[in-house]
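[1] below are the sequence and a predicted model for it; my questions follow.
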Amino acid sequence: MIPLHKTPSAELLAKIRRYIAEHLLDVGDVIEEAQCKMQHPAPRPFEEVRERHGIARSPGVHEEPRALGVQPPCLHVGLDGILSRLKSKLDKPKETFSERLLRLISERGMTDAEAYKRAGVDRKYFSKIRNGQAPSAKVIYAFIFALRLNIDEARDLLASAGYSISPASKFDLVMEFCIMEGYDIDTVNGILYEMGMDVL
């Protein structure tokens, strides 16, 4: 049972419901938005006219080099720069979830025990996380509130375990709202309880 003093006000719950109504997307909308962000291939000039008249195209920028057996054309002047930046990013060792979590705990001046107790996680489970076991998104959210992370830190921590805040999930939108407002874990659990969602 959630303590009475942590029960959110009707005004706060109404504010959260408005936030969900404004930001919740249908799964189809999320997919459509992602597809719109993807780069579309460059249009081939006069393609329809050529096909209609049976005119073959001369090899050029818009051709498929492998099919024609010619060398690929130089695409863009800055391609080498882009590739070298991409390579340097890939070469850098990526921080694992457990490494990132332990770093954040240390940066907050907390001990591991303080952090996992605030998050409502037992010592055995925390030991598994420390040794590389990926936790559930709910456990990650519990650590986010226990450590009082800001929205950017929260997104990075979620991403390091392969998760993200989904605009198609009411639960994720409640989490996003609470992170941005800087609520503690007890307040968040009070909100979840009153909204009929599973507490952290």
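    Nice, I can see it.
[2] alpha carbons only for contacts and neighbour counts from here, please
    OK.
[3] what's the neighbour count on residue 16?
    Using other Cα atoms under 10 Å, residue 16 has 18 other residues around it.
[4] next secondary structure after the helix or strand encompassing it?
    Element membership for residue 16, per DSSP states H and E: helix 10-23. Remark: after helix 10-23, the chain's next helix or strand is helix 27-37, criterion DSSP H and E.
[5] would you mind pulling up the elements that that following helix packs against?
    Contacting helix 27-37 under the criterion 3 or more Cα pairs under 8 Å, 6 or more residues apart in numbering; DSSP states H and E is no other helix or strand.
[6] tell me how far the nearest residue to residue 192 once chain neighbours are set aside lies from residue 87.
    Once flanking residues are discounted, residue 192 sits nearest to residue 199: 5.6 Å by Cα to Cα, 6 or more residues apart in numbering. Distance, residue 199 to residue 87, by Cα to Cα, to the nearest Å: 42 Å.
[7] now the helix holding residue 16, how far from the centre of its chain.
    Per Cα atoms, centre = their mean, to the nearest Å, the displacement of helix 10-23 from the mean C-alpha position of its chain is 22 Å.
[8] and here's the other structure:
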Amino acid sequence: MPFEIIRDDITNLKTDAIVNAGNNRLKASGGVCGAIFKKAGLEKLQKECDKIGHIETSQAVITKGYDLDCKYIIHTVGPIWHGGGHDEEKLLYNTYLNCLNLAKRKRCKSIAFPLISSGNFGYPKDKALYTARCAIEDFLAENDLMIYLVVFDKNAFAISQSLFDSIKQYIDDNYLDDYRFDNSRRNAESSLLDDYFHMEVKSTLQSVSDSIENDEIKMFKKASKPVDATKAATKSKSKPKKPSIAKAILGDMINDKNLIDAVSNVEDTFSQTLLRLIDATGKSDSEIYKKANIDRRLFSKIRKNKDYNPSKSTALSLAIALELDIDETKDLLEKAGYALSHSNKFDIIVEYFIKEQNYNIFEINEALFAFDQNILKA
């Protein structure tokens, strides 16, 4: 995916470039800046920085990565927060864009940012995050680059309090604890099993459908006759292959003519449905996969293979890019063998944004990250 929020130490990343949000004199200091200088090799990095000298706020310059795992360090200076009335937002926006354009000129394929100005420079974290997202989103609309926003700990990250409170209330109103879930008593493992079984059934039915030819139904019936595993084992030294859950349940149904007729007219696959929905929007493929924050190569796989089954996260990302309502989203997910559950906070948060008709995947991911959930990614 082109943009991802991660919790890590930026000095450990193996991206083409990392961003050092330092000071105007390009001197080693405390915090993340000091850690970058130390791990890169203090004397070597400081010597190159001294040759560059002074930089202005929002300006970006580049040095070698030295002992870090990255090729380059892009040095920049974000604005100091003075209450918001001194062009701080514009300066911070330009800080990100200048770094991104410099990485592009150096033909970098990946870059990692800290949340610039949100530490000692006093920029409110939610406002710093909003400006970072706007700059990154605007850049990615015209460019391809893998961008990471690196958060060292939860205290260094925040969405707006009003959004956080609104989502929290929606979770409280909709989340089903085990003791309230009397009918199915579903936990994370059983939810995964449901998804697995759904996909197995779909895969099995599709395999049956693909095997049927008008003049070969009898042959198919004969071929699908259950085999006695004990007899088969005596004829071969190899252990009989254990059937899948779906096949085990469907085994007695395979010879049923009604089933054969049904799978002969199997519904459109996820890929076929997706492409039909894209055509209905009148938008280009690139507009959709960029809005879904997924890689062009992954989208190409989905387009070329009508039977491609994406991850649940990818399917949801594409539903959001298409701006589907909640029922349409559930229908598209079902094509890939998934469902939304109110026993899953991740699902509830995504559902909240869909019902609010907020289809900005970057903002959705910020909220998921703030609530300690996995983000939407391919």
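    Yes, it's here. Here the structure is a predicted model, which is why all the values come from computation and not from measurement.
[9] neighbours around whichever residue in structure 2 pairs up with the residue nearest to residue 192 of structure 1, how many?
    Superposed on structure 2 with TM-score structural alignment, residue 199 of structure 1 falls opposite residue 375. Neighbour count for residue 375 of structure 2, taken as other Cα under 10 Å: 22.
[10] list the contacts for residue 375 of structure 2?
    5, 365, 366, 368, 369 (Cα atoms under 8 Å, 6 or more residues apart in numbering).
[11] restricted to strands, list these.
    Per DSSP state E, strands hold the following members of the contacts of residue 375 of structure 2: residue 5.
[12] farthest-apart pair in the contacts of residue 375 of structure 2, please.
    Distance extremes for the contacts of residue 375 of structure 2: the farthest pair is 5 and 368 at 10.0 Å, using Cα to Cα.
[13] how about the secondary structure of the residue nearest the centre of structure 1?
    Note on structure 1: the residue nearest the mean C-alpha position is residue 164, at 2.7 Å, using Cα atoms, centre = their mean. Counting by DSSP: H, G, I helix; E, B strand; the rest coil, the backbone at residue 164 of structure 1 sits in coil.
[14] now stretch 328-340 of structure 2: buried residues?
    329, 330, 331, 332, 333, 334, 335, 336, 337, 338, 339, 340 (16 or more other Cα atoms under 10 Å).
[15] I'd like those residues laid out as CSV, including distance to residue 166 of structure 2.
    Listed next are the buried residues of stretch 328-340 of structure 2 as CSV, based on distance: Cα to Cα, whole Å:
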residue, distance to residue 166 of structure 2
329, 22
330, 23
331, 26
332, 27
333, 25
334, 28
335, 31
336, 30
337, 30
338, 26
339, 24
340, 20
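[16] which one of the residues you listed is nearest residue 136 of structure 2?
    residue 329 (26.4 Å).
[17] what lines up with that closest one in structure 1?
    In structure 1, residue 329 of structure 2 lands on residue 154 (TM-score structural alignment).
[18] can you check residue 357 of structure 2 too?
    Per TM-score structural alignment, residue 357 of structure 2 is aligned with residue 182.
[19] okay, that match and residue 21 of structure 1: tell me how far apart.
    Per Cα to Cα, residue 182 of structure 1 is found 21 Å from residue 21 of structure 1.
[20] pick out whichever of the two has more residues nearby.
    residue 182 (16 against 12).
[21] and the more buried one, how far from residue 188 of structure 1?
    Taken as Cα to Cα, the span from residue 182 of structure 1 to residue 188 of structure 1 is 10 Å.
[22] and residue 17 of structure 1, by the same measure?
    14 Å.
[23] who has more neighbours out of those two?
    Legend: neighbour count by other Cα under 10 Å for residue 17 of structure 1 and residue 188, higher for residue 188 (24 against 16).
[24] so that one is in contact with residue 177, correct?
    No - the pair residue 188 of structure 1 / residue 177 is not scored as a contact, 9.9 Å apart, by Cα atoms under 8 Å.
[25] secondary structure element for the equivalent of residue 127 of structure 1 over in structure 2?
    Aligning on TM-score structural alignment places residue 127 of structure 1 opposite residue 300 in structure 2. Per DSSP H and E, residue 300 of structure 2 falls inside helix 296-304.
[26] between the helix or strand following that helix and helix 296-304, how many degrees?
    As assigned by DSSP H and E, the chain's next helix or strand after helix 296-304 of structure 2 is helix 312-321. Angle between the axes of helix 312-321 of structure 2 and helix 296-304 is 90 degrees (criterion: axes from the mean of the first three to the mean of the last three Cα atoms, to 10 degrees).
[27] what about helix 312-321 of structure 2, how far off from structure 1?
    Compared with structure 1 after fitting, helix 312-321 of structure 2 deviates on average by 1.1 Å (mean Cα distance after the TM-score superposition for structure 1).
[28] show me the helices in the stretch 1-150 of structure 2, by range?
    31-40, 42-52, 88-105, 125-140 (DSSP state H, counting those that start in this stretch).
[29] could you export these as CSV, including mean neighbour count?
    What follows is the helices of the stretch 1-150 of structure 2, written out as CSV (neighbours: other Cα atoms under 10 Å):
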stretch, mean neighbour count
helix 31-40, 19
helix 42-52, 15
helix 88-105, 20
helix 125-140, 19
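[30] for residue 203 of structure 2, find the nearest of those.
    helix 125-140 (35.6 Å).
[31] what helices or strands is that closest one leaning on?
    Using 3+ Cα pairs under 8 Å, 6+ apart as the contact criterion, the elements in contact with helix 125-140 of structure 2 are helix 88-105, helix 361-370.
[32] could you tell me where the longest one falls in structure 1?
    Aligned by TM-score structural alignment, helix 88-105 of structure 2 corresponds to no residues of structure 1.
[33] angle of that helix against helix 125-140?
    Using the same axes, to 10 degrees, helix 88-105 of structure 2 lies at 40 degrees relative to helix 125-140.
[34] what do you get for the last one?
    An angle of 140 degrees separates the directions of helix 361-370 of structure 2 and helix 125-140 when computed by the same axes, to 10 degrees.
[35] by contact count, what packs against helix 361-370 of structure 2?
    Helix 361-370 of structure 2 packs on strand 3-7, helix 125-140, helix 312-321, helix 345-355, going by 3+ Cα pairs under 8 Å, 6+ apart.
[36] let's go with 6 Å and repeat that
    Packing partners of helix 361-370 of structure 2 (3 or more Cα pairs under 6 Å, 6 or more residues apart in numbering; DSSP states H and E): none among the helices and strands.
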